[in-house]
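> Quick one: sequence and predicted model below, then my questions.
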Amino acid sequence: MLTSDDLVFFDVVSSSSSLADAARKLNVTPPAITQRLKALERRVGVRLMDRTTRGLALTDEGELLVAEGAAIIEAIEGLAESLGRRTTRVRGRLRVAAPYGFGRDHVAPVAAEFARRHPEATVTLELSDHPNVLTSDSWDIVIHIGALNSAERLVTTLAPNGRVACASPAYLEGHPPIESPEDLRHHRCLALRENDEDVTLWRFSHPKHGATTVRIKPAMSTNDGTILRAWGIAGLGIIVRSEWDVAGDLAAGRLARILPGWACPAADVVALLNARHGRSRRATVFLEMMRDALTPLPWRQPDQR
């Protein structure tokens, strides 16, 4: 006989890249995951999952269990949510995903406060910059900076966030002045490669001159925003970073904005909601807390808000 705990367990395992990954999510050892999976397969009488050189692969029976199990879990959680609305308590599982940098600085403190206020709720916070993780159906809420293609999720904006082209004062003192985006072709530009975007095509707009693009040849590139910011501060070249990430460096003089009359495309802070759980009380409360934490914007000076 299957239990709801079995369905939740297999849902976590099926959405993990490996048994070790599943063990980390469930806070148990990998051997414990293996033993429980084998016990589950013995009880249902079929093999549910195969190990391949690429990771874990569901059998046809495993795919069926995931699909049917998700519907059962949804029904159970929906019933619990309906009953929970009769009280003011926030209960149940809340699964949140966010990018590394913003997640550490702004989402993790809210998750901690949420758990403190609502001890009957459990919170899982996964930090990743990989689009496949952030678009997975495993999460109730995905916090993201800028647009993220996910047609099956509802999107709500949490806070405005601009993007800034900047460099260290030391770099700017030692190189020719930058008066227009075209001048960037003759400078060291540093690129962030974190998804499938064309990171070598930088876009700018001006109230009088309209929109323009510049094809850069990155002198250096990385998939880590913290590293890119450090390179910029070290004087290795020009970077384009989110306002939330470099506001402190601009205020302290570690970085200086270039092309002040030109604007980079904005990358607002958004929340993508799982269609099944987007209206749950726990998700609603968490989003309210996120908005409160971002109001007023912590990365803007009082005269900029």
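All right, it came through fine.
> From now on I want contacts and neighbour counts done on CA atoms only, so please keep to that.
Will do.
> Regarding Ala271, what is its secondary structure?
Three-state assignment for Ala271 (DSSP: H, G, I helix; E, B strand; the rest coil): strand.
> Can you name the helix or strand that His277 falls in?
Under the criterion DSSP states H and E, no helix or strand holds His277.
> ok, how many other residues are close to it?
20 (other CA atoms under 10 Å).
> Is it in contact with Ser138, as I believe?
No: with contact defined as CA atoms under 8 Å, His277 does not reach Ser138; the gap is 10.6 Å.
> quick one: the helices in this protein?
4-14, 19-26, 30-44, 60-84, 100-102, 108-117, 131-134, 169-173, 225-233, 243-252, 281-293 (DSSP state H).
> The fourth one to helix 4-14, inter-axis angle?
Between helix 60-84 and helix 4-14, the angle formed by their directions is 120 degrees, by axes from the mean of the first three to the mean of the last three CA atoms, to 10 degrees.
> next up, a second structure to put side by side with the first:
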Amino acid sequence: MISSDDLAFFSVLAKSASLAESARKLDVTPPAVTQRLRALEARIGIRLIDRSGRKMSLTDEGALVASHGTIVAEAMEALSEALADRKKAVGGHLRIAAPHGFGRVHVAPVVDAFAKAHPRVTVTLDLSDHPGAQLVESSDVIIHIGPPGPMNQIVTTLAPNRRILCASPDYLAKAAPVQSPEDLMQHRCLVVRENDEDVTLWRFLHPSREASTVRIHPAMCSNDGAVIREWAIAGHGVAIRSEWNIAADLAARRLKRVLPSWEVPPADVVAMLGTRFGRSARTTAFLAMLRQSLAPPPWRRKKVK
């Protein structure tokens, strides 16, 4: 007979590279881990782990036990969350994914306040270059800037966010005038490369003219939006950046809007909700706090002098 405690113990072993690593995670000595493993194997009469030197690997039976342990752990967590939701208790583990820059500036402070307001919740904030639909299965909330994921994905808009064509005043003073989107083909353009998107095809909208699409030839590119912003401020060329990212630079005249009568398609800040166990009380509470922090959007608030 294998108990739930056995499954939890073996799950740690299955996710570790060695018994020593397992011991560190369990906060016990390596001999204690070895003794418990041997007792478990003796009780069920099956070898679960092959140990050779410092390395270990799961036997076929060990992999089966580990997979069932994951199923049981998720079922127990789902039951706990369902019971907590019945009494509207905010507890459990909240998994959040967000972009690096936006996550540091606008999400992390809310996580800080949320953790203080709800001490029964533990939180993991995973910052990555491009969090998206691929994290839905492992996250409760995915903060995303731009078009949402698949049509069947649950999405809620958190804040509006324009995308702005911009360059430094120094660059614009020295370069040829930019009077139409087509003029950009003769300029140095700075590009953020994201996923598999065609980032060299820039689209522009005008209230009284037909939309314009321009194929630019990047002079410099990076997978980090913060780097592109810094290059634009340094006068290396023209870039498209999110309003949340450069509002302060525009106000301080470190950057200047280019082609102000043309609009770039917006990239609103949205939350994609994970499918792990449905909408939990902690997810609802966190989204409410995050939405409140973004209303009105900080990048559109006038600063009082």
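Perfect, I can see it now. Keep in mind the model is a prediction, meaning the values are calculated, not measured.
> Quick TM-score on the pair, please.
Scored against TM-score structural alignment, normalised by the length of structure 1, the superposed chains reach a TM-score of 0.80; 284 aligned residues with a CA RMSD of 3.5 Å.
> still on that earlier bit, so can I have a markdown table of the helices of structure 1 showing distance to Leu125 of structure 1 and mean neighbour count?
A markdown table is the format used below for these (distance: least, CA to CA, whole Å; neighbours: other CA atoms under 10 Å):
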| stretch | distance to Leu125 of structure 1 | mean neighbour count |
| --- | --- | --- |
| helix 4-14 | 14 | 18 |
| helix 19-26 | 10 | 17 |
| helix 30-44 | 20 | 15 |
| helix 60-84 | 19 | 15 |
| helix 100-102 | 11 | 17 |
| helix 108-117 | 7 | 15 |
| helix 131-134 | 12 | 18 |
| helix 169-173 | 37 | 16 |
| helix 225-233 | 19 | 19 |
| helix 243-252 | 20 | 17 |
| helix 281-293 | 12 | 18 |
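> Now these in CSV, please, with extra columns for distance to Gln301 of structure 1.
Converted to CSV, the helices of structure 1 look like this (distance: least, CA to CA, whole Å):
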stretch, distance to Gln301 of structure 1
helix 4-14, 42
helix 19-26, 38
helix 30-44, 48
helix 60-84, 40
helix 100-102, 18
helix 108-117, 21
helix 131-134, 30
helix 169-173, 21
helix 225-233, 20
helix 243-252, 9
helix 281-293, 15
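> Which stretch among those approaches Asp198 of structure 1 most closely?
Of all those, it is helix 131-134 that lies closest to Asp198 of structure 1, at 14.8 Å by CA to CA.
> distance from that closest one to structure 2 after superposition?
Compared with structure 2 after fitting, helix 131-134 of structure 1 deviates on average by 6.5 Å (mean CA distance after the TM-score superposition for structure 1).
> List the neighbours of that helix that are in contact with it.
Helix 131-134 of structure 1 is contacted from outside by Ala97, Ala98, Ser128, Val142, Leu148, Asn195, using CA atoms under 8 Å, 6 or more residues apart in numbering.
> So what does the third one match up with in structure 2?
Translated: Ser128 of structure 1. Counting by TM-score structural alignment, Ser128 of structure 1 corresponds to Ser128 in structure 2.
> residues near its match, how many?
Neighbours of Ser128 of structure 2 using other CA under 10 Å come to 13.
> I'd say it and Pro99 touch.
Yes: if you go by CA under 8 Å, Ser128 of structure 2 and Pro99 touch, sitting 5.2 Å apart.
> list the contacts for the match of Ser128 of structure 1?
Residues counted as contacts of Ser128 of structure 2 (CA under 8 Å, 6+ apart) are Ala97, Ala98, Pro99, His100.
> is it true that Thr34 of structure 1 touches Ala22?
No: contact criterion CA under 8 Å: Thr34 of structure 1 and Ala22 do not qualify, at 10.0 Å.
> tell me, what residue is most central in structure 1?
The residue lying closest to the centre of structure 1 (CA atoms, centre = their mean) is Ala98, at 2.7 Å.
> For it, give me its contacts.
Val107, Leu125, Glu126, Leu127, Ser128, Asp129, Leu134, Val142, Ile143, His144.
> now structure 2: which of the residues you listed match?
Retained in structure 2 (both residues aligned by TM-score structural alignment, their matches' CA atoms under 8 Å) from those: Val107, Leu125, Glu126, Leu127, Ser128, Val142, Ile143, His144.
> Let's see if you can find the most crowded of those.
Neighbour-wise, those (other CA under 10 Å) top out at Val142, 27 neighbours.
> Per the alignment, that one pairs with which residue of structure 2?
Under TM-score structural alignment, Val142 of structure 1 pairs with Ile142 in structure 2.
> Would you check that its match makes contact with Val136?
Yes: counting by CA under 8 Å, Ile142 of structure 2 does reach Val136; the two are 7.1 Å apart.
> who touches both of the two?
Counting by CA under 8 Å, 6+ apart, the residues touching both Ile142 of structure 2 and Val136 are Met272, Leu273, Gly274.
> Burial check on the second one, number of neighbours?
The local packing count at Leu273 of structure 2 equals 24, with neighbours defined by other CA under 10 Å.
> what about the closest residue to it other than its chain neighbours, how many residues close to it?
In space, and not counting its chain neighbours, Leu273 of structure 2 is closest to Val141: 4.8 Å by CA to CA, 6 or more residues apart in numbering. By other CA under 10 Å, 26 other residues sit near Val141 of structure 2.
> Wait, Val141 of structure 2 touches Thr284, no?
No: under the criterion of CA under 8 Å, Val141 of structure 2 is not in contact with Thr284, lying 9.8 Å apart.
> which residue sits closest to Thr157 of structure 2, ignoring its sequence neighbours?
Nearest one to Thr157 of structure 2, counting by CA to CA, 6+ apart, is Val270 at 4.3 Å.
> Enumerate every residue touching the one you found.
Neighbours of Val270 of structure 2 in contact, by CA under 8 Å, 6+ apart: Ile143, His144, Ile145, Gly146, Pro148, Val155, Thr156, Thr157, Leu158, Ala159.
> Farthest pair within those residues?
Every pair of the contacts of Val270 of structure 2 checked by CA to CA; the farthest is Pro148 and Ala159, at 13.4 Å.
> Perfect, I'm done here.
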